[in-house]
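Enquirer: quick one: sequence and predicted model below, then my questions.
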Amino acid sequence: MCYILRMTKTMTLRDANQSFSHCIRAVESGEDFVITRNGKPVARLTPVSNARVLTEQQKQALAHFRQVAREGWPLRSGPLDRDALHER
């Protein structure tokens, strides 16, 4: 079984109120928030399920990363030797 350690972010009730849609998008992506009032925790905003929901842009970035990981970066530098790397 694999566990993912997540950092819980803290925000004030005022900030949560002013950016609620942003908070919901972040929670859909797997983030947790503790909401405080006068410096004291009063609520936790956390995903309903453990499954991470990715935006379309995040899905595309993940697919690109996996492709690059399989194929490697196209550096087009040619073969390197020790002397070329340590030119003076």
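Expert: That came through, no problem. Residues are numbered from 1 along each chain as shown.
Enquirer: only C-alpha atoms for contact and neighbour calcs from this point on.
Expert: Will do.
Enquirer: quick check, Ala51 in a strand?
Expert: No. Going by DSSP: H, G, I helix; E, B strand; the rest coil, the assignment for Ala51 is coil, not a strand.
Enquirer: structure B:
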Amino acid sequence: MRHISLREANQRLSACIAEVEQGEHFVVERRGIPVAQIIPFPTSGASADREKKLKRLLEMLDRGLPLGGEKFPSRDELHER
């Protein structure tokens, strides 16, 4: 991870982005204090993981979650009362 000044980042933004595409990370500093990071955008692997988690969540929602208590009566049982 390289540290660069805000001025250098401003002057060399295109070159910094090209290096980030190759996997480099930058910490941008203003007056010696870190204020930002320039890092590569997550690859499709992260997207695949997100899709897997979303699928699992949807399956849980389809099954429902037990809330305890009595079983809810069916529509027919409600009308028999």
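Expert: Perfect, I can see it now. In this text, all values refer to a predicted model and were calculated from it rather than measured experimentally.
Enquirer: quick TM-score on the pair, please.
Expert: The TM-score (TM-score structural alignment, normalised by the length of the second structure) is 0.52; 44 aligned residues with a CA RMSD of 1.3 Å.
Enquirer: what range in the second structure matches the host helix or strand of Gln58 of the first structure?
Expert: Per DSSP states H and E, Gln58 of the first structure falls inside helix 56-71. Alignment note (TM-score structural alignment): helix 56-71 of the first structure is unmatched in the second structure.
Enquirer: where in the second structure does the helix or strand following that helix fall?
Expert: Moving toward the C-terminus from helix 56-71 of the first structure, the next helix or strand (DSSP H and E) is helix 82-85. With TM-score structural alignment applied, helix 82-85 of the first structure matches no range in the second structure.
Enquirer: how far does helix 82-85 of the first structure sit from its chain's centre?
Expert: Relative to its chain's centre, helix 82-85 of the first structure lies at 37 Å (CA atoms, centre = their mean, to the nearest Å).
Enquirer: buried ones in that helix?
Expert: Of the residues in helix 82-85 of the first structure, none count as buried by neighbour count, 16 or more other CA atoms under 10 Å.
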